[in-house]
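S.K.: just coords:
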């Protein structure tokens, strides 16, 4: 069972603070603020439920060996992903031509170095996090799926996943009963089966589970 976000977040940041010294530690203390925490809370945590392989305020070097920091770097065994939460004021309105060019060149350079960059606007993270979660899963999902054992899906399971995708929200047993004309218990059993296969994530605990959210692997499987 997952702990609460606040507990996991505090442990996550403290762990990285204890590992760092000098400017890397100072950058984490200064740079990990409201927007960055909100990205974790509204987007990352609902999808993954863990901060494993995630690094806040991650130092990189550009083509001139100039030090820069990504909001987050996700470094699993199967790839390198950079995540950034961009506010309109700091990243667009107040950006001059030189900084704009550098921003584009930096992303191109990182792409050439094997990174996959993922940018979210602060407005979306705050007001439309479900869009960010969907995009995050679409980028990382194919890489995650190739590194996990693939279990076959029953035709009913595919129909449930298509329903969850079309709803644009968490799917409930009631939604499945209406789609398939089955009773509540059977619908819940099918949903639990998709949880076991890593396609869905229950929202709530124990008897209080009322809905299920799609995970990265589910979206990828629907596109096969």
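M.R.: Perfect, thanks for sending it. Model, not experiment: these values are computed from the prediction. Numbers count the residues shown, from 1 in each chain.

S.K.: going by C-alpha atoms from here, please, whenever you check contacts or count neighbours.
M.R.: Noted.

S.K.: show me what contacts the residue nearest the centre of the chain?
M.R.: Against the mean C-alpha coordinate of the chain, by CA atoms, centre = their mean, the closest residue is residue 44 at 3.6 Å. By CA atoms under 8 Å, 6 or more residues apart in numbering, the residues touching residue 44 are residue 133.

S.K.: show me the contacts for residue 7.
M.R.: Residue 7 makes no contacts at all, as judged by CA under 8 Å, 6+ apart.

S.K.: quick one, helices of this structure?
M.R.: Secondary structure of the chain (DSSP state H): helices located at 5-19, 22-31, 34-39, 45-48, 88, 97-112, 122-127, 129-146, 155-167, 173-180, 184-196, 216-222.

S.K.: could you check the angle the longest one makes with helix 155-167?
M.R.: Taking axes from the mean of the first three to the mean of the last three CA atoms, to 10 degrees, one finds that helix 129-146 is oriented at 150 degrees with respect to helix 155-167.

S.K.: who does helix 129-146 touch, helix- and strand-wise?
M.R.: helix 45-48, helix 122-127, helix 216-222 (3 or more CA pairs under 8 Å, 6 or more residues apart in numbering; DSSP states H and E).

S.K.: return the most buried member of those.
M.R.: Stretch with highest mean neighbour count among the helices and strands packed on helix 129-146: helix 216-222 (a mean of 20; mean count of other CA atoms under 10 Å).

S.K.: in addition, the following structure is provided for comparison:
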């Protein structure tokens, strides 16, 4: 059964358990011990509220990923996708470990940690626990936008939408009004031409529809969510 405190539905819970078993089997030493203790509350909330709705797959992702820092010590990344082409690190910050309650040394060390990752060509995304709990849609959109920009267009499994398409659809799905491609591009943070391309794809996939006010044969100027398609 899924743990209600984790916010995981049965499908996610089953995928998460399989993923964690495989992570433990593939690990050793300190990383293995960390994984056996289980992920933190903050990271589980990120997985349930942000990562799974946005990405829909754990393929290629690692929890408590071990990297060597510039002092020949070890650092552990909350969530990482270390592909050959690009290395992505996602960090979840809570006040206790990264914010007001952290002492001066830990605060400074956390900055050195991120700088080391950037120097080593990691793409770093950071989300606070507060934003995960209070602004999940914005976090999802930012994650999908980053993955799309970095070339990970095919991770999303259900529904079969690209990350940028998911960002557009997430913005309009609960809104009754229609939107122009320019307005959607601004909301999601992409170029208007890119928005037009993805809107056409969303129409083909049955997720959005041209506004009913658009005349037959004329260019589509506005789009809205296609009600009843889930």
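M.R.: Cool, the structure landed. Given the structure is predicted, the values throughout are model-derived calculations rather than measurements.

S.K.: what do we get in structure 2 for the residue nearest to the centre of structure 1?
M.R.: Matched by TM-score structural alignment, residue 44 of structure 1 corresponds to residue 51 in structure 2.

S.K.: same deal with residue 91 of structure 1?
M.R.: Taking TM-score structural alignment, residue 91 of structure 1 has residue 98 as its aligned residue in structure 2.

S.K.: residue 27 of structure 1 now?
M.R.: By TM-score structural alignment, residue 27 of structure 1 lines up with residue 34.

S.K.: show me the contacts for the residue nearest to its match when sequence neighbours are not counted.
M.R.: In this structure, residue 34 of structure 2 finds its nearest non-sequential neighbour in residue 64, 7.2 Å apart by CA to CA, 6 or more residues apart in numbering. Going by CA under 8 Å, 6+ apart, residue 64 of structure 2 touches 31, 34-35, 76-80.

S.K.: what residues in structure 1 pair up with the top strand by length along structure 2?
M.R.: The longest strand of structure 2 (DSSP state E) is strand 74-82. The counterpart of strand 74-82 of structure 2 in structure 1, counting by TM-score structural alignment, spans residues 67-75.

S.K.: enumerate every residue touching residue 169 of structure 2.
M.R.: Taking CA under 8 Å, 6+ apart as the criterion, residue 169 of structure 2 is in contact with 207-208, 225.

S.K.: dump the helices and strands packed on helix 129-146 of structure 1 to CSV, plus distance to residue 36 of structure 1.
M.R.: Converted to CSV, these look like this (distance: least, CA to CA, whole Å):
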stretch, distance to residue 36 of structure 1
helix 45-48, 12
helix 122-127, 9
helix 216-222, 21
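
S.K.: which stretch among those helices comes nearest residue 33 of structure 1?
M.R.: Checking these against residue 33 of structure 1 by CA to CA gives helix 122-127 as the closest, at 12.3 Å.

S.K.: now which residue in structure 2 aligns to residue 4 of structure 1?
M.R.: Matched by TM-score structural alignment, residue 4 of structure 1 corresponds to residue 11 in structure 2.

S.K.: okay, now that match: neighbour count?
M.R.: For residue 11 of structure 2, the count of nearby residues is 9 (other CA atoms under 10 Å).

S.K.: before we move on, the earlier item: reformat the contacts of residue 64 of structure 2 as CSV; add neighbour count and distance to residue 172 of structure 2.
M.R.: Shown next, in CSV, are those (neighbours: other CA atoms under 10 Å; distance: CA to CA, whole Å):
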residue, neighbour count, distance to residue 172 of structure 2
31, 19, 41
34, 17, 40
35, 20, 38
76, 17, 37
77, 19, 33
78, 19, 31
79, 19, 29
80, 22, 30
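
S.K.: closest to residue 175 of structure 2 out of those residues?
M.R.: residue 79 (32.3 Å).

S.K.: is it true that that closest one touches residue 67?
M.R.: No - applying CA atoms under 8 Å as the test, residue 79 of structure 2 and residue 67 come out as separate, 11.8 Å apart.

S.K.: residue 69 of structure 2 touches residue 75, doesn't it?
M.R.: Yes - counting by CA under 8 Å, residue 69 of structure 2 does reach residue 75; the two are 6.5 Å apart.

S.K.: which neighbours do the two have in common?
M.R.: Common contacts of residue 69 of structure 2 and residue 75 (CA under 8 Å, 6+ apart): residue 113.

S.K.: what two of the contacts of residue 64 of structure 2 are the furthest from one another?
M.R.: Maximum pairwise distance in these, criterion CA to CA, is 15.1 Å, between 34 and 80.

S.K.: give the closest residue to residue 114 of structure 1 in space, chain neighbours not counted.
M.R.: Residue nearest to residue 114 of structure 1 in three dimensions, not counting chain neighbours: residue 80, with 6.8 Å by CA to CA, 6+ apart.

S.K.: tally of neighbours for the one you found?
M.R.: Residues contacting residue 80 of structure 1 under the criterion other CA under 10 Å number 17.

S.K.: got a list of what it touches?
M.R.: The contact partners of residue 80 of structure 1, taken as CA under 8 Å, 6+ apart, are 73-74, 114-116.

S.K.: ok, it to residue 145 of structure 1 distance?
M.R.: Separation of residue 80 of structure 1 from residue 145 of structure 1 (CA to CA, to the nearest Å) stands at 15 Å.

S.K.: alright, I will stop here.
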